[in-house]
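J.: sequence unavailable; structure follows:
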């Protein structure tokens, strides 16, 4: 029991460490992207930025977002194993967040968190090896990072990514069979898929499905998907504003950034919150996004461009229902967090009680 408690405490500490180092990258990327896209115009290919200066700002924002997930996984590994875990964790996080292998699979932030934890514990194990003193000096800079990256990288590509790719193919088939059936259920599923891994394979499967339908002149599912893209970051922005006792000062600052990301449909604005408190945040945003997606489909909302958020309102059919669906979904998610997420004071008291109970058991 003690070992189990220590394991989960180590994980929580590692996730918090990863998020804290990731935050500046999220803020920089989110603000730059929001400003740049706000000056663009909606086209069939998405938001088009015409100003060269704003395009450069957009590229800087994209670079900030590209660093976000590797920083998360790298510092998760660093927290668990020290400096030798940092580079393997970052490399494996980058791999998880980008298409790789024959099937070009990516697993997003959830895959990156798993790989960060795996790298941390693998490096811990490597550090227990008994090697000659001459080799020990090069262990942290050569042997440990090379072995860790190779073993876990190949394991990810050949063992983890293959079944995920097969599952995504199956999902596309299921969604295809649902087209023409219940609009409400399709919207519900698309909304949930959009939020469940925020940029990961399930989210991208929903995107690919809606893009394929857009090519055939069917815009309803894209409307549901784009509604759901804006809900997670807006929900977290509302939650950090309404329930201020439940969040740290850095979380509140991140809530402001998440608000701007919701305006341009960047779902990833909610990732730092999910990474820190996945068991409460993820169910809340999935439910809210599912409701928003279902509302959009049921009311006939159509998004005519492959982008999300309030920024595309001029090219949406059913503007009022589009906006209402986003707001209702976000409010539902924030309300769920209001009732499920404890205040920081309550959480601290709970942790102290657990520590006291552990000390009593040790004394016995």
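T.: Cool, the structure landed. This is a predicted model, so every value here is computed, not measured.
J.: can we go C-alpha only for contacts and neighbour counts from here?
T.: Fine.
J.: and residue 257, helix, strand or coil?
T.: Of the three states, residue 257 takes helix under DSSP: H, G, I helix; E, B strand; the rest coil.
J.: isn't it up against residue 25?
T.: No: Residue 257 is beyond contact range of residue 25, at 11.1 Å (criterion: C-alpha atoms under 8 Å).
J.: ok, those two, which is more surrounded?
T.: residue 257 (23 against 20; other C-alpha atoms under 10 Å).
J.: which helix or strand contains the closest residue to that one other than its chain neighbours?
T.: Spatial nearest neighbour of residue 257, excluding adjacent residues (C-alpha to C-alpha, 6 or more residues apart in numbering): residue 27 at 5.9 Å. For residue 27, the host element (DSSP states H and E) is helix 2-38.
J.: which residues touch residue 299?
T.: 318, 321 (C-alpha atoms under 8 Å, 6 or more residues apart in numbering).
J.: any idea how far residue 353 is from it?
T.: Distance, residue 299 to residue 353, by C-alpha to C-alpha, to the nearest Å: 50 Å.
J.: for residue 35, give its distance to residue 311.
T.: 11 Å.
J.: also residue 118?
T.: Taken as C-alpha to C-alpha, the span from residue 118 to residue 311 is 39 Å.
J.: comparison target, given below:
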């Protein structure tokens, strides 16, 4: 969405925009000739940009993804201004990985968010793959499939139970990587590749001592900090060649292992157990209030850090071989609430299309699919254009859905999938009722709030001209 927003704004400004997207599936690097010809660079990211040094020496605007969606024209104007003034970005100076992560002026709170988001972004594919495989295993083999023997010892090609056991056991292996990957890539976000070894080791130890998700968070942060401390030390020239492959992995893994096993591991494990016991004891109004809170968090920033906290909290609860009933209820409530904003925006644009411009109505069509697939980000274009109306309305609907899902006792073992995993949901009909209720609440509030807004002068003309852009003019700056 950020890429499309920048491209559209570029066409309107007569600027050629070439975009490189960096996602969890990898990225295709821009042609060096394109970078060399570019007059300016816009870096729109919430996690560290990979291979950022390629853009050194260019006028650069560094911002978050949300800004690229909500105000792309301003970013393009800003980078064009820098290009006209000759403001360039110097080549990366030697420094600690902390100083190389994002802007040097960023506070540690911002950097901490980026480090945690780095770990979560790498973890989510393992969660989705493992959780869906486990859920399919239960669907095919029944709820006793977790007691099936290893498929290495017993597998019958013609028995559904064997196939269910196979899927369940593959999913269990995938889930086994969840905490080490989280810890490893938090450390990677802090210290680059040297952080991977101690991060993965610390995450694996967290599983060993039953410190779980909380232990993984701590292990990743500790691993990154240890590597940064080692890199700051003055090293004799004779040892510098073996630092990355021997000294840093050896010392950092040993320190992180010692801290996890001997110092902080047990308290974290006790905290994890206490939280699990508390969740398992939630009943009645307490469970409903938790569902409402999780619904509010899922809809607050639509895929941002607060949304990810709620989602990661839910997935951590089911990332075990035998999750408790309360953990599966939490997962169901979180996914239901996350589906509400895009579905509600789609419904609102269908019911009262005249309240939205042409671009928003087109986005509404895509939001049906995005919402049904549990992709909360489908509502971002609407929230970016009108946050004071869309976000509170989304939070209200999300809270209703989360509370109803918990009250109905809906359960879910799959961490993703939206309506496509409804057959795997406990109490599926009431679950869909909860989603529909939240969607109606949000759509109704958005329509009412937008209906109270006074139309801006010339709004109709702006709507009818949406989608047109002047032709590119020769000699204009190029943004890469």
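T.: In hand now; what should we look at? Remember, predicted model here, so these are calculated numbers, not experimental data.
J.: how about the helix or strand that comes right after the helix holding residue 27 of structure 1, which residues of structure 2 does it hit?
T.: Per DSSP H and E, the first helix or strand lying C-terminal to helix 2-38 of structure 1 is strand 41-43. Counting by TM-score structural alignment, strand 41-43 of structure 1 lines up with no residues of structure 2.
J.: list the buried ones in strand 41-43 of structure 1?
T.: residue 42 (16 or more other C-alpha atoms under 10 Å).
J.: tell me the counterpart of residue 376 of structure 2 in structure 1.
T.: Alignment note: residue 376 of structure 2 maps to residue 267 in structure 1; criterion TM-score structural alignment.
J.: so that match touches residue 198, yeah?
T.: Yes: assessed by C-alpha under 8 Å, residue 267 of structure 1 is found in contact with residue 198 at 5.7 Å.
J.: which residues touch residue 60 of structure 2?
T.: By C-alpha under 8 Å, 6+ apart, the neighbours of residue 60 of structure 2 are 40, 41, 42, 43, 79, 82, 88, 89.
J.: could you dump these to a markdown table with secondary structure?
T.: Shown next, in a markdown table, are the contacts of residue 60 of structure 2 (three-state DSSP):
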| residue | secondary structure |
| --- | --- |
| 40 | strand |
| 41 | strand |
| 42 | strand |
| 43 | strand |
| 79 | helix |
| 82 | helix |
| 88 | coil |
| 89 | coil |
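J.: I'd like to know which of those are buried.
T.: 40, 41, 42, 43, 79, 82, 88.
J.: distance to residue 295 of structure 2 added to those, as CSV?
T.: What follows is those, written out as CSV (distance: C-alpha to C-alpha, whole Å):
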residue, distance to residue 295 of structure 2
40, 40
41, 37
42, 33
43, 31
79, 38
82, 42
88, 44
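J.: so where do the helices sit in the stretch 1-150 of structure 2?
T.: Taking DSSP state H, counting those that start in this stretch as the test, the helices found in the stretch 1-150 of structure 2 are 2-13, 32-37, 65-70, 72-85, 97-100, 108-141.
J.: packing partners of the third one?
T.: In other words, helix 65-70 of structure 2. Applying 3 or more C-alpha pairs under 8 Å, 6 or more residues apart in numbering; DSSP states H and E, we find helix 65-70 of structure 2 packed against helix 2-13, strand 41-44, helix 380-385.
J.: give me the contact list for that helix.
T.: Residues contacting helix 65-70 of structure 2 (C-alpha under 8 Å, 6+ apart): 1, 2, 3, 5, 6, 44, 45, 46, 75, 381, 384, 385.
J.: hmm, 7 Å instead?
T.: The contact list for helix 65-70 of structure 2 (C-alpha atoms under 7 Å, 6 or more residues apart in numbering) reads 1, 2, 5, 6, 44, 45, 46, 381, 384, 385.
J.: looking at those residues, which has the most residues close by?
T.: residue 6 (25 neighbours).
J.: burial count for the closest residue to that residue other than its chain neighbours?
T.: Using C-alpha to C-alpha, 6+ apart and skipping residues adjacent in sequence, the residue nearest residue 6 of structure 2 is residue 72, 5.3 Å away. By the measure other C-alpha under 10 Å, the count of residues near residue 72 of structure 2 is 24.
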